[in-house]
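>>> Fold the following.
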Amino acid sequence: MKKYLIILATLFTILSCNDDFLERPPLDTLTNENFWQSEAHLVSAANALYTAMNGKDLLNMFESMGETAPWAITTAYRTIGGGNYATDISQINNIWVRAYHNIGRCNYFLNNYKRAVTVSENIRERYAAEAYFFRAYDYWILTTLFGDVPYITKELNVYSPEVYRGRDPRETVINNIAADLENTYQNLPAFIAPASAQFGRISQAAALTLLSRIYLYNEQWDKAASAAKRAMGLGYELYSTGNPANDYRNLFTFTGRASRTSANKETILAYVYNFDLGEDARTSHNLSRELWVPNDYSRFAPTNKMIEKWLTADGQIWNPATVNTYEEVFENRDPRMKQSLLAPNTPWEGRKDGNPNNTNAAVFTYPKFSNDKDGCMTYSGYYLYKYVEPTKVGQVSQDDNDIIFFRYAEVLLNYVEARERAGGVTQATLDSTINLLRDRVGMVHLTLSNIPAGSDLRKEIRRERTVELFFEGHRYLDLIRWREAEVLGEDLLGVNRRWLDPSKLTAGILNTLKWKTVGGEQYLIIESGRTFNPAKHYLLSLPLNQMQRNPNLRPNNPGWD
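You can find the predicted model right below:
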């Protein structure tokens, strides 16, 4: 039986198929002089660091805060993205506390791992590099969301002065975590094979992908390009079996999940789940069912904003005015659209759809707008297809599909974006990055001589990122760093009413819904009353209770006091 790294969100206890882990007591009982004596101790301590990867919660948080596929009904994270929250909202505090809890674990490891003197230096430094990776990951999130934050590298107790430390400049934090990664990434294995016992651990490619993100988010273009370029030469490649109609989607199903599929050399780092373990050790999530809930509403709601992002099949900007039916929305578009959203006449497991004339519940034909608990209802008129593993829709919380954190496609997109911002994009750059992504799905190339009318190269690079990395937790953070987040203050809108055929819907259902007129067209309202103040919302408020405990964190970010 293959061994998979299984990561449980329990304090200092990580279990895997390896029975050795089941025999070890929790790490917090092993901090005496007898610990840090063996490689097994190092591995146990390093495994505990992987709880920094919050699995499917990555999507719950950052997709809900974005505007392309948020949670379908109001949640705290959607409220944060919509700008209507106060400084005492618990989710802001949770982000802060979770990050510093993880950082504390990393500091504990880094301050103690050299005590394992009987372990070879190479092995010690490999696991230390994992600790530096996770500490950098959490500081990257903190600085992106909050700006200046306390930079702590020591173990703390209630008597430590650093408990009441003020905020360090974002630049200082970034410089330090970037230096940590630069100095330690080569201590990691360059490539970790998919479907291997080691898959799920940190590789050089993972560290360099994170490093390219850090540089990109902080406008260090040449360094971002360098980090991405180094990651491009470590053995990873786009997942493709020569099936352009399905390869992109299959990357996010059991067909292509890297923890079990040796052909997937695209996934660099994923949160690995395994429901096949014993009852006390299995791990799973509920994403596939949440996207096609057979007796309730689909939990995530793709919006009209995203519908308009996909280009036409010939690479031009899509014009909604040319469409007259719901079916036509999906036709002659970038092939990734049909592999990301559920198109009419596609097999599904959501049971009864919205078309009373559809006699085959195994095939989706039309959106369902009434939540009568008999079939999957949508609040936007659209359903996700990406990340749906159909075999898991009928089971509650038994989905053990991988949740991807880093993949090779992002490396390519980081590289081309950095090169464009540095002023160094050539056609060869596009052909070795964006056009490789398009080749996988059979999409026409982007060329410098044929930028879509009404656009420019930078816009198209950003569009490509939005389309390729759709529903992977990037959108909110990208909008923030691009300084384009004012769109978060706009109403969340769904399908155009003109495209819907009343004869394919329950009689009168459209009249029960709320619509907004935009440019003479009526769009389904998902949420209104959102706001985004550029002087305030590009950074989150510091958590109120953290400022109360530590007044040295003040002043709060601009606009929040």
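
>>> going forward, measure contacts between C-alpha atoms and count neighbours the same way
Will do.

>>> For residue 66, see how far away residue 78 is.
Distance from residue 78 to residue 66, counting by CA to CA, to the nearest Å: 8 Å.

>>> Following element in sequence after whichever helix or strand residue 174 is part of, please.
If you go by DSSP states H and E, residue 174 is part of helix 170-184. Following helix 170-184 in sequence order, the next helix or strand is helix 204-217 (DSSP H and E).

>>> ok, residues contacting that following helix?
133, 137, 140, 144, 174, 178, 181-182, 185-191, 221, 223-228, 230-232, 234, 268-269, 406, 410-411, 414, 418, 481 (CA atoms under 8 Å, 6 or more residues apart in numbering).

>>> Would you mind writing the ChimeraX command to select the buried ones in these?
A single ChimeraX command is used to select the members of the contacts of helix 204-217 judged buried by 16 or more other CA atoms under 10 Å:
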select :133,137,140,144,174,178,181,185,186,187,188,190,191,221,223,224,225,226,227,228,231,232,268,269,406,410,411,414,418,481
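
>>> for this protein, what's the longest strand?
Ranked by residue count, the top strand of the chain under DSSP state E comes out as strand 521-527.

>>> I'd like to know which elements the helix or strand just after it is packed against.
Counting by DSSP H and E, the next helix or strand C-terminal to strand 521-527 is helix 544-549. Judged by 3 or more CA pairs under 8 Å, 6 or more residues apart in numbering; DSSP states H and E, helix 544-549 is in contact with helix 90-110.

>>> try 6 Å
Packing contacts for helix 544-549, counted by 3 or more CA pairs under 6 Å, 6 or more residues apart in numbering; DSSP states H and E, involve no helix or strand.

>>> got the buried residues for that helix?
544, 546-547.

>>> Same list, these, but as JSON lines with distance to residue 311 please.
Shown next, in JSON lines, are these (distance: CA to CA, whole Å):
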{"residue": "544", "distance to residue 311": "43"}
{"residue": "546", "distance to residue 311": "45"}
{"residue": "547", "distance to residue 311": "46"}
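
>>> I have a second one here; can you model it like the first so I can compare?
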Amino acid sequence: MNKRYIYSTCLAVGLLTTTGCEKFLVQDHPTSVYDELWWNTAADAELGLYRCYVGIPHGLSGRQIIFLDALSDQLVARQSTRGEYEAYVKGIQASNWDKSNHIYMDNYKTIRRVNRLLENIGKVYMEDWLKDRYILEARALRAYYHMELLLLFGGVPIVTTALSPENSYMERNTEQEVYEFALSELLQCAEGLPAKYDFADRTRITSGIAYALATRLALFYHDYETARHASLKIIESGEYELYRSANPTNSYADLFSYAGEENKERIFFRDEGNSGAFTAIGMPSEGGQSVLSPTAAIVDTYQLKDGRNLSELSADSIALFHRDPNHKDMRDPRLKASVLLVGDTFMSSTLNPFDNSIVNANRLGNQFSTVTGYWVKKHLDERDKVNTPTTRILDFMIIRYAEVLLSYAETLVELGEWDHPDVLYYVNLVRNRAGMPSATLKKYDSKEKMRALIRQERSVELAFEGVHYFDIRRWGTWKEVMNGTVYGAVDPETGRKIEVETRTTNGDRSFWWPIPEVEMLSNPKMEQNPGY
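All right, here's what the predicted structure looks like:
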């Protein structure tokens, strides 16, 4: 056959069922011409590289990064039109699970685009320095897509060529092999990529992004020395800083709104990636749909403004803060910035999910309202209520500087340097920006206590950003927090937290996602993950 290759998920990983892939055999992308005719000018290469960036996920639409926290103890997801997240937390997901299929296929489709560019860019007439940069960007993106597959599925095929039908049946590489491949590519590319670009190219892969991805990857695999090296590279670059608004008390809240969108804290972000916010976390009274609802578990994680945890209070005080989580505005300001509580006001709506009157669109149990009694406030901006084709949508931050600072501090603790001055220095930078007091060695006087502090900080600082799901898995707390009853707000009639659902997630089985059924049926060399 000729070299009119398939540009689709099907050939990316050997999903070659005749009916499903036939249409891709007759037309190419992005130009519907042969590779021999397409790759000529710098404009051709630029368009090819642009298509490699298309796979970067959004926050609340498409791949829905934030929804990953509905697979953790922070959020509950409803409405199956956004994905069968409920099946996963009940442990009944199978190889036909929609989210597994979507992410697996989407990543390999984009990996194929990257490989196509890398195999053909040598033919393009363009300046060598620009060609070299495009190659580094593409390799870093390919590593990122492999990394995401690895963190969800375990060992997967490493694909470094634009597969043709003849060589599309690939075996799984081991976890270690995929880890070493992705990490090596990220670190190598980081050394050659620019530290920053002009504003027009601000979404392109930088050295900081490559190091930030390497940090996340190394942390997941407990390679703390590598994670320390990569995170320190970002810190020492001087390119990033924690965002602070003109009114410092609003810094954390503004960071997730249009007011603070242009900032030096964001490292890796999706341009206009916050689309669909109102149809995922808005309330019905304002025309939204509350597909995601915060749990009592995350609400109870926030400290008081004086630095005490709820667990340090008397039984009566704990009960008070369960009934009224932000009683007298005494809690960590990040709670108010991230969660809408009973009695809070958003736009023209005062929220009371326990008001069962028919005119209350936000009542508990309403089809599109909260299921826990809480709403997500982070990422919700009133300007998103009505979007028109000319309205700019808020960007979504995938990795930001605060995470890197906490990651660096965590590496020091896990390497036995829990009392290193840098640990509390960087943790307190994050806490102080949010309006919280500095933590001290007087209170956190052991490795175990310092570890607990950093885990708590990551949980509240990065809540609803799609990070916590990976954290609880790498921390080994997965089974503990993902089995049992999920609670919401306190019902004023009963005085008890409402019971939202019972989760029976099998940690051993659910740790890895299932390889999609279509891949299993079409690729005889593919092996399924245990339990599926």
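
>>> picking up where we left off before, quick one, the helix holding residue 174 of the first structure and helix 204-217 angle?
Using axes from the mean of the first three to the mean of the last three CA atoms, to 10 degrees, the inter-axis angle of helix 170-184 of the first structure relative to helix 204-217 is 160 degrees.

>>> distance from helix 170-184 of the first structure to the second structure after superposition?
In the superposition with the second structure, the average deviation recorded for helix 170-184 of the first structure is 1.3 Å (mean CA distance after the TM-score superposition for the first structure).

>>> ok so, going back, contacts for the longest strand of the first structure?
Surrounding strand 521-527 of the first structure, the residues in contact under the criterion CA atoms under 6 Å, 6 or more residues apart in numbering are 491-497, 514-516.

>>> switch the cut-off to 8 Å
72-73, 379-381, 491-498, 513-517.

>>> Ok, stretch 222-237 of the first structure next?
Contacts with stretch 222-237 of the first structure, where a contact means CA under 8 Å, 6+ apart, come from 190-191, 204-206, 208-209, 211-216, 265-268, 408, 411-412, 414-416, 418-419, 422.

>>> how about the helices in the stretch 201-350 of the first structure?
Using DSSP state H, counting those that start in this stretch, the helices of the stretch 201-350 of the first structure run over residues 204-217, 221-231, 247-250, 287-291, 304-307.

>>> In terms of secondary structure, what does the third one contact?
Yep, that's helix 247-250 of the first structure we're talking about. helix 434-441.

>>> Give the aligned range of the helix it packs on in the second structure.
Using TM-score structural alignment, the residues of the second structure aligned to helix 434-441 of the first structure are 427-434.

>>> distance from that stretch to the first structure after superposition?
Mean for stretch 427-434 of the second structure is 1.0 Å (mean CA distance after the TM-score superposition for the first structure).

>>> What ranges does the first structure have for its strands?
Along the first structure, counting by DSSP E, strands occupy 267-271, 346-347, 363-364, 403-407, 492-496, 515-518, 521-527.

>>> Turn these into a markdown table, columns for distance to residue 55 of the first structure.
As requested, those are arranged in a markdown table below (distance: least, CA to CA, whole Å):
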| stretch | distance to residue 55 of the first structure |
| --- | --- |
| strand 267-271 | 5 |
| strand 346-347 | 27 |
| strand 363-364 | 29 |
| strand 403-407 | 6 |
| strand 492-496 | 26 |
| strand 515-518 | 35 |
| strand 521-527 | 26 |
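
>>> Quick one: closest of these to residue 438 of the first structure.
Ranking the strands of the first structure by their distance to residue 438 of the first structure (criterion: CA to CA) puts strand 403-407 first, at 15.7 Å.

>>> burial measure for residue 29 of the second structure, as a count.
Counted with other CA atoms under 10 Å, residues neighbouring residue 29 of the second structure total 17.

>>> can you check the one 5 residues further on too?
Close neighbours of residue 34 of the second structure, defined as other CA under 10 Å, add up to 15.

>>> what's near enough to touch residue 337 of the first structure?
Under the criterion of CA under 8 Å, 6+ apart, the neighbours of residue 337 of the first structure are 310, 330.

>>> Try it again at 10 Å.
Residues near residue 337 of the first structure by CA atoms under 10 Å, 6 or more residues apart in numbering: 249, 306-307, 309-312, 329-331, 343, 385-386, 467-468, 470.

>>> filter the residues you listed to the buried ones?
For the contacts of residue 337 of the first structure, buried by 16+ other CA under 10 Å: 249, 306-307, 309-312, 329-330, 343, 385-386, 467-468, 470.

>>> about what we covered before: are any of the contacts of strand 521-527 of the first structure buried, and which?
Listed as buried from these are 72, 379-381, 491-497, 515-516; burial here means 16+ other CA under 10 Å.

>>> which residues in the first structure does the longest helix belonging to the second structure align to?
Of all the segments of type helix in the second structure, defined by DSSP state H, the longest one is helix 128-153. Per TM-score structural alignment, the counterpart of helix 128-153 of the second structure in the first structure is residues 121-146.
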